[in-house]
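1. Quick one, what's the 3D model for this:
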Amino acid sequence: MSVTDFLLPDLGEGLTESEIASWKIAEGDTVTVNQVIAEIETAKALVELPSPFDGKIRKLYAEEGATVQVGEPLIAFELDGESSESASSQKAGDEREPVLVGYGPKKETGAAPRRRRRAWDGNAPSASAATVPEDAPRQGARESADAPAERPERPRTTPPVRIFAREIGVDLTQVEGTGDGGLITRADVQKASEALPMVPVAETPRAITVSGREDVRTPIKGVRKATAAAMTDSAFTAPHASEFITIDVTRTSELVARLRAQHPHARLTIMTVVAKAMILAIPRTPSANAHWDDEAQEIVEFGSVHLGVAAATERGLVVPVVKNADTMDLLQLADAIAALVTTAREGKTQPADMSGGTITLTNVGVFGVDAGTPILTPGQSAILAAGAVRRRPWEYDDQVALRDVMTLSLSFDHRIVDGEQASRFLVDVARVLEDPGTALTLV
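-> As a prediction, this is how the structure comes out:
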């Protein structure tokens, strides 16, 4: 029997850390290969983490809510028999980097697979699982072979208590926990703060409380942190410009109604037609589906359309991507968009499904908004926002009538897309929505 540390695997897509959203097992439980042991939240998605071994859970190194870096230990497994031999073979050099679905010990035949190299910091181990003797000291932190000195174990507490301690200036290493197993509680931190010497500080402005409600602090992490970083990078990298057009979409509304009657199971909306109109307009303005390659000093016009669809979720804004959207008919596109948005709102979108987009569509109309100036998705040259469809008095056949009216907002990277090109693209999209039959003239 041996004890093996399982380290947080490389999650791909440039992700270097994740938060333990929930453990599905507890210390002492026996698990099997590919059994879901945890839900981990990355900057892009909430994903299930399967077990790499058959064995017993000796120790959980991270609590729910804790953030773990790639390569840091997550779980200590007690292994015996074939599982132990498999772990030993990984340590001996037959290493395979796990993925998040369906990994575990496998017997290989023929030539050994090529292993993707990964850059680690100087103290990180080179494999995702490292076998250690059962009686070895276990601190929950990695140790360098060249520097075996023990590192102090981080005090046991919860993320909210850590934040509280940091805000009021309490060093948790100096606090004695009174909770179960020595867990440091909020009361422990409060008591420790009262024992600190009073230090005079300059008075700072405070928010005036009128309603009696306390300020709410939300840690910037996960999807919100990634979105903020991406939008800041986009706003200060690509010179944004925006254009607007307001159009009569009554014929498109009527088309959607007819198609829904003919195909009752299709998840067709007016946004599907907007997406299709964008795809049809791209061949006439390929710069709208392009990328600025700063390193190569080239403008790359993409050969395919991978349509990003912005979706508001409880975890923040995510942009799942319909791959090869230009190969789909209207009903296929409707189903693909609906499926991606549903998965996103359930928090189950995988990182790979949010990468590779070439142009983005966002629906601000769902919030009752008429127009906006959306920020580009990093690496793309255009994003279209569709506003709310409203019944308004509108000139129609030389008379004033109530019509369905919508505003489209286009933001674009002015390094790639000139004003004339942006105008042509926006007008082409509008023409299709005003009269869907116009689509026949765009191909």
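
2. CA only for contacts and neighbour counts going forward, please
-> OK.

3. mind listing what the residue nearest to residue 12 when sequence neighbours are not counted touches?
-> Distances taken as C-alpha to C-alpha, 6 or more residues apart in numbering put residue 351 closest to residue 12, at 7.9 Å, once the chain neighbours are dropped. The neighbours of residue 351, taking C-alpha atoms under 8 Å, 6 or more residues apart in numbering as the test, are 12-13, 44-45.

4. who's in contact with the residue nearest to residue 54 when sequence neighbours are not counted?
-> Closest residue to residue 54 apart from its sequence neighbours, by C-alpha to C-alpha, 6+ apart: residue 32 at 4.2 Å. Residues counted as contacts of residue 32 (C-alpha under 8 Å, 6+ apart) are 51, 53-55.

5. compare with the first, here's sequence two:
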Amino acid sequence: MASLASLSIYTVPGRAGRAESVKAPRRRRMAVVRAKVREIFMPALSSTMTEGKIVSWTTAEGDRVSKGDPVVVVESDKADMDVETFHDGIIAAVLVPAGGTAPVGAPIALLAESEEDVALAQARAQALSKAQGEETPPPHAAATAPPTMAPAPATVTAPTNGIATPHAKKLAKQHRVDISNVVGTGPNGRITAADVEAVVGIQPKPKAAPPPPPAARSAPPAGIPLVAAVRQPAVLPPVPGATVVPFTSMQSTVSRNMVESLSVPTFRVGYAIKTDKLDALYEKVKLKGVTKTLLLVKAAGMALAQHPVVNASCRDGKSFSYNSSINIAVAVAIEGGLLTPVLEDVDKSDIYLLAQKWRALLKKTRMKQLQPSEYSSGTFSLSNLGMFGVDRFDAILPPGQGAIMAVGASRPTVIADKNGFFSIKNEMLVNVTADHRIIYGADLAAFLQTFAKIAEDPESLTL
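-> Sure thing, here's the model as predicted:
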């Protein structure tokens, strides 16, 4: 009946006014409550970023900002980027000053909606600061020694009526001890051999220590490293007189990626390439901004188009992906770290367009202003140290890629042809490190043969 009555409120035309009175509270409950104080959080500027460092604040406490205004410059693990605000308001309190770090998602500033709310935001900032100061790590159980229990007083037992073990009776007879006067400490006051020995004054024999467990027996003496132990990061004492400098965010990321890469099974293949024609082409195009590294990048892109398995990647350890785009990451050393800006669709771009893209990427790299898509989309990597006179080196495979090419300098080399005649040719040695889970020796050898064919007859690079 109640349901019918409530239904009639909405269906009977004569009771429309009553229906409106019933609906009104719902409209009041749906009223929008506007926040007076908002938090500005540390953003995640890349997929590998776990914390960020405040480079500088572009605004100060008390400044009024609008939605979309940059308020702070944050150093991620790859670049320095401006962080914008999503709301209008006043910067009421800076929680993390310039030079400080905060984990991703942590508040770094408070934004007040109006002048009247600034005091509320500052009080909230003081409460947050006080709460962080009062946080203390929980005590470790191993560091707290258990309380020492006082030994229970020995129970004094009256002399028994000769209740003793056979061994105790034998000892009493040997030492002419009246066993009826011995106080027994055994179960129910029974006299043991130790009780008789105590009356006679015989010191008890020390008990042999139990054999150590197998792990303890196999432990080497102090000072000898445990070869079979699980490897853990070694914390070595500082060298006297040395200055300890903590890693920057970029160096921490490089270190973490390199350690991760060492868990991937890899193999390396070297290949010698004649570079006389490549060197001649470089002399023609370098005035147009084309570097030798770009010629190698273009040659690698064309070879990868014919051998897509070398452009594949394994990211989960269970499967691999054939990448539809050939994006080559090029290692660039900058002050305090290493970045790998990515040239996308290398096989579809001519070398002059690649040179234009590379100049823009290089400028942003040196200013640490690369966007995440400009350094994390690589499918193959190339590292060239030939300009430093390096003959050969092995590169470490970046996480999530199938292979990386390490290029050395061109050197004059004496070469014998099939007829036994000798000539001097310029040769360059390239070493490729590949993920052995998805790439095998035959695949890599075929790729290097194609790469060498293109580099030794490089006219196709300018088409």
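
6. Return the subset of the contacts of residue 351 of the first structure lying in helices.
-> Among the contacts of residue 351 of the first structure, no residue falls in helices (DSSP state H).

7. Give me the mean distance between stretch 332-344 of the first structure and the second structure.
-> Stretch 332-344 of the first structure differs from its equivalent in the second structure by a mean of 2.1 Å after superposition (mean C-alpha distance after the TM-score superposition for the first structure).

8. Translate residue 49 of the second structure into the numbering of the first structure.
-> Alignment note: residue 49 of the second structure maps to residue 15 in the first structure; criterion TM-score structural alignment.

9. rewinding a little: what's the counterpart of the residue nearest to residue 12 of the first structure in the second structure?
-> Residue 351 of the first structure maps onto residue 372 in the second structure, by TM-score structural alignment.

10. next one: residue 66 of the first structure
-> Under TM-score structural alignment, residue 66 of the first structure pairs with residue 100 in the second structure.

11. Its match against residue 56, yeah?
-> No: using C-alpha atoms under 8 Å, residue 100 of the second structure makes no contact with residue 56, being 9.6 Å away.

12. of those two, who's got more company?
-> More crowded of residue 100 of the second structure and residue 56, by other C-alpha atoms under 10 Å: residue 56, with 16 against 13.

13. give me the element that one is part of.
-> When elements are assigned from DSSP states H and E, residue 56 of the second structure belongs to strand 51-57.

14. now residue 426 of the first structure
-> helix 419-434.

15. ok, now how distant is residue 69 of the second structure from residue 63 of the second structure?
-> According to C-alpha to C-alpha, to the nearest Å, residue 69 of the second structure and residue 63 of the second structure sit 11 Å apart.

16. Repeat that for residue 242 of the second structure.
-> 43 Å.

17. out of these two, which sits in the more crowded spot?
-> When residue 242 of the second structure and residue 63 are compared for neighbours, residue 63 comes out ahead with 13 against 7, by other C-alpha under 10 Å.

18. Need the counterpart of the more buried one in the first structure.
-> Matched to the first structure by TM-score structural alignment, residue 63 of the second structure sits across from residue 29.

19. What of residue 76 of the second structure?
-> By TM-score structural alignment, residue 76 of the second structure lines up with residue 42.

20. Can you give me every residue that contacts its match?
-> Residue 42 of the first structure touches 15, 17-19, 222-223, counting by C-alpha under 8 Å, 6+ apart.
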